[in-house]
Each structure stands twice: as structure tokens, then as C-alpha cells.
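**Student:** Curious how this folds, go ahead:
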Amino acid sequence: MACPKITLFHNPQSRSAGVCILLEELALPCEIQLVDFKDKPAALLAVNPLGKVPTLVADGAVITEQVAIFQFLAELAPEKGLSPAVGDPLRGPYLRALAFYGSSFEPAMIDKALKRDSGSAGMSPYGSIEAVEAIVRARLAQGPWWLGEQFTAADVLWGASLSWITQFGLLEKTPEIAAYLERFSERPSVAAAKAKDAALTA
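**Tutor:** Here you go, the predicted model:
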């Protein structure tokens, strides 16, 4: 399968940093369009009126939302093994790891940051912040990766996100979370993405 021409609208101080790490893991070529949040480029707004990053364009197809982007990219390079295939017993847990991040964990962290009441458990997309945090700690305590021994694109999403979430104090860096982040930070893709970001913004 030929790789599509990929363009990523990116700001190093945003969620798109994780996408850059995933691109390094997958060794996928990509054109980077830097986004200044104070003056969002017309090219970004033309494909994503919300003006959010990451926004990905692949052969003209627009992909937004972190979970969709991670799943899309990982499946472009199946030989890298970062996306369990259909029929693999880890496929369901992998998709759950991605969806849980986007539909439960990040909304919970945003509510926590804004000191916003999440409403009744029945109306909230995640139930309670405490329950969400407990799931994360329990999952990472089983380590070394989110699905156990196999490193996947879900770990790039979680590793990159937990790095900034713990940095801002939204989630306590408990021993299991600290150990997970240390393992993640040692991957060559993390250093490579950071080096490229430094060169882009120099």
C-alpha cells in the first residue's frame, strides 16, 4: 500500500506533539505546517474550521481528533506492529485504550483543571474523576505498556499526554505513572521528535 502524502498542522506546545512522536515510531514522511495560535493560518481553518491541532491531511482527506489520527497513522504502517490487526485478541483492548483516552480521560482532566462539576454520574461521559484516575493507575501498574508487553500507538497517545498532564499537576505522578513515563521517554522516537521540534522553532 502506497503511503499517502501527509501534512500535519502542528504546534510543539500542543496535543500534536504526540502525533510527531508517532510519525517517528512509524517512520512515515510528513510535511509539517507550524501553527501560531495567535494567528492561525488560513490553510488550517480551510480544512478544520475549529482551528484545532493536530489536524492531518492525507492525500486531500482531512482527519481530525487525536484518536482518529493515531488509529489512521498506525494502520498505514502495519509492519511496525503498533496497531493490533482485526482478529488479534489485543485489538479490542487497543481500541478501548484509544477511545477511553478521548471520551473519558481527557474530558475528566479538563473538568478537573477548570474546577468544573461533572454533573451526575449518569450524565457525565466518564462517571467520576476518581474512577478514571484509578483505571489509569491500575492499567499502568500491570505494565510495562498499556496492553502489557506489546507497545502500541495507544502508548504514544498516553505517554505524550500523561507527560504534560502530570507536568501541569492535573494528575499525580504516582510510582506506576512515573515508571511508565520514564520508559516512554527512553524511546528514540521521543528524542527525535523533540529535536525536530527544536529545529522547526529555532
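
**Student:** switch to C-alpha atoms for all contacts and neighbour counts from now on
**Tutor:** Will do.

**Student:** Now do the helices for this protein: every range, in order, please.
**Tutor:** Listed in chain order, the helices of the chain (DSSP state H) span 16-26, 42-47, 66-76, 91-100, 106-113, 129-142, 153-167, 175-185, 188-201.

**Student:** which of these sits most buried?
**Tutor:** Counting by mean count of other C-alpha atoms under 10 Å, helix 16-26 has the highest mean neighbour count of the helices of the chain, with a mean of 23.

**Student:** by contact count, what packs against that helix?
**Tutor:** On a contact count with 3 or more C-alpha pairs under 8 Å, 6 or more residues apart in numbering; DSSP states H and E, helix 16-26 meets strand 6-10, helix 66-76, helix 153-167, helix 188-201.

**Student:** tell me, what residue is most central in the chain?
**Tutor:** Geometric centre of the chain, nearest residue: residue 157, 2.8 Å, by C-alpha atoms, centre = their mean.

**Student:** who touches the closest residue to that one other than its chain neighbours in this structure?
**Tutor:** Once flanking residues are discounted, residue 157 sits nearest to residue 18: 6.0 Å by C-alpha to C-alpha, 6 or more residues apart in numbering. Contacts for residue 18 were tallied using C-alpha atoms under 8 Å, 6 or more residues apart in numbering; they are 156-157, 160-161.

**Student:** and if you look at residue 65?
**Tutor:** Contacts of residue 65 (C-alpha under 8 Å, 6+ apart): 54-55.

**Student:** Same question for residue 201.
**Tutor:** No contacts exist for residue 201 under C-alpha under 8 Å, 6+ apart.

**Student:** Second chain to compare with the first, below:
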Amino acid sequence: MAGDRDELVFHTNPQSRGRIVRWMLEEIGQPYRTAVQAYGAGMKSPEYLAINPMGKVPAIVHRGVVVTEAAAICAYLADAFPEAGLAPAQDDPLRGSYFRWLFFAAGPVEAAVSAKALGLLAPPERAGMVGYGSFEQTVDTLEIAAQSASPWLLGDRFSAADVYVGSQVDFGLTFGSIPERPAFTAWAGRLREREAYRRAQALDNALVAQES
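**Tutor:** Purely as a prediction, here's the structure:
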């Protein structure tokens, strides 16, 4: 049925990067169905592996299309629901900055933070081989993005880039994976005041409480 095909299904776990997509979904304001996937058997089940062979969350299914990877999902949703105003139009000069920061966070920031947490940062003499260069260089560049967020990455216009890049900053400050700097804390403070952010947090925190 057409209604079933148009349904937006959100596969997640409340203790995962799915929190980023939850926030994005609350920002677009469209109805969606949540399918919680448990770590282990749930995410590695044949049914879920048919959706995401990586056996990871988040993932969405919309109009018969599967989208995985949090940054890609945010970009997809922003374009799929333009009425939410979360992505610059194709002919808008701001679209370049929008993609620049969105994928800077998905690439160098994600890689550098993960490598540091695992004690696997590239040695200085091999920094040219990795996309992030060094952890310090990546964080300094992320700070440039945060400093430009006045109040948002695209100026007065909030976008999906704020959701994704801002989530990296928010998580980093919460778990100590990025250093506290005034530009980071100020931006994160503005993000945490958004109603969609608060709704998303409440929904995921309620799911965590159910599991405990």
C-alpha cells in the first residue's frame, strides 16, 4: 500500500549514534515509527542485516529506500522534507558551507576522536596518511566551525549541519572526548535549548529507562 511505502521507519538504539538521527527526526516534525534494535542478536539478526549488512544503527527506511550512516541520514531527511528548512537549496551559496562542515564532522572529526579514544592516533611522521592529520589540527578546525556558529553554522539559519556537527560537539563535551573550549560550550548550550533536541533526549532517555 502507498501508505506503508511512505512510512518512515527509524532503526536505532537509545545508547548509540541513533540519538543524532532522533534529534533530526524531531526537527523535521514528520511522523515516524521507531524500531529499537538490541546490541548483539538484534542488530545481527538476518532481518536487520537485510537492512544494514553492517549490523549497526542508525538506519532509516523511507519510500522503499534504506539510508544508513548518521550524516547521510541527516542530509537525506533535510532534502526529503524541504518544508522543514534544514538544508540550503541547490542554488544557495550556503550549500557549500553546509556540506563542508557536515562531512568534515563525519570524516576527520569522527575518525580523530575514535582513534584517540582507542589509542590509535597516527604518529606525527605518518599524519599525512590519515584524513584527520592530527587530533589537535582536527579539533582546532572544529573550533573554527563552532566560532562561526552565530548562532548557527549558516548564520541565522539552523540546519541539519548543526544537528550532526553539533551532536559531535555535544557528545564530545559530555564524554570528554573533545576539550572544553568557549566556542564549543556556547554552541552546545544553544543547541541544548532547542525544543526538538529536548524532545529527542526525553524519548531516548525513556527507552534507556525501560531497558534498565
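
**Student:** Let me see the TM-score of these two.
**Tutor:** TM-score of the superposed chains, computed with TM-score structural alignment, normalised by the length of the first structure, equals 0.92; 201 aligned residues with a C-alpha RMSD of 1.7 Å.

**Student:** separation between the residue nearest to residue 157 of the first structure and residue 163 of the first structure?
**Tutor:** 10 Å (C-alpha to C-alpha, to the nearest Å).

**Student:** likewise residue 14 of the first structure?
**Tutor:** 12 Å.

**Student:** before we move on, the earlier item: for my notes, please list the helices of the first structure in a markdown table and give distance to residue 32 of the first structure for each entry.
**Tutor:** Below are these laid out as a markdown table (distance: least, C-alpha to C-alpha, whole Å):
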| stretch | distance to residue 32 of the first structure |
| --- | --- |
| helix 16-26 | 9 |
| helix 42-47 | 12 |
| helix 66-76 | 15 |
| helix 91-100 | 24 |
| helix 106-113 | 25 |
| helix 129-142 | 32 |
| helix 153-167 | 18 |
| helix 175-185 | 22 |
| helix 188-201 | 9 |
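
**Student:** closest one to residue 54 of the first structure among the ones you listed?
**Tutor:** Nearest to residue 54 of the first structure among these is helix 16-26 (4.5 Å), distances taken as C-alpha to C-alpha.

**Student:** mean shift between that closest one and the second structure?
**Tutor:** For helix 16-26 of the first structure, the mean deviation from the second structure after alignment is 0.7 Å (mean C-alpha distance after the TM-score superposition for the first structure).

**Student:** Trace residue 137 of the first structure over to the second structure, please.
**Tutor:** Alignment note: residue 137 of the first structure maps to residue 143 in the second structure; criterion TM-score structural alignment.

**Student:** Likewise for residue 184 of the first structure?
**Tutor:** Using TM-score structural alignment, residue 184 of the first structure sits opposite residue 191 in the second structure.

**Student:** Its match and residue 129 of the second structure: what is the separation?
**Tutor:** 34 Å.

**Student:** one step back: let me know whether the match of residue 184 of the first structure touches residue 197 as I believe.
**Tutor:** Yes - contact between residue 191 of the second structure and residue 197 holds when scored by C-alpha atoms under 8 Å: they sit 7.2 Å apart.

**Student:** Once you drop chain neighbours, what's closest to residue 149 of the second structure?
**Tutor:** Per C-alpha to C-alpha, 6+ apart, closest to residue 149 of the second structure is residue 155, 6.3 Å.

**Student:** Now do the buried residues in stretch 113-120 of the first structure.
**Tutor:** residue 118 (16 or more other C-alpha atoms under 10 Å).

**Student:** The residue nearest to the centre of the first structure: what's it in contact with?
**Tutor:** 18-19, 70, 98.

**Student:** Please point out which of those residues the second structure shares.
**Tutor:** With both residues aligned by TM-score structural alignment, their matches' C-alpha atoms under 8 Å, the contacts of these that the second structure also has are 18, 70, 98.

**Student:** corresponding residue for the second one in the second structure?
**Tutor:** Right, residue 70 of the first structure. Per TM-score structural alignment, residue 70 of the first structure is aligned with residue 74.

**Student:** Let me see the contact set for that match.
**Tutor:** Contacts of residue 74 of the second structure by C-alpha under 8 Å, 6+ apart are 21, 24, 160, 163-164.

**Student:** From the centre of the first structure, give me the residue that's furthest out.
**Tutor:** Max distance from the centre of the first structure (C-alpha atoms, centre = their mean): residue 120, 27.5 Å.

**Student:** now it: how far from residue 80 of the first structure?
**Tutor:** 42 Å.

**Student:** same thing with residue 180 of the first structure?
**Tutor:** For residue 180 of the first structure, the distance to residue 80 of the first structure - C-alpha to C-alpha - is 21 Å.

**Student:** and what of residue 45 of the first structure?
**Tutor:** 32 Å.

**Student:** Alright, calling it a day.
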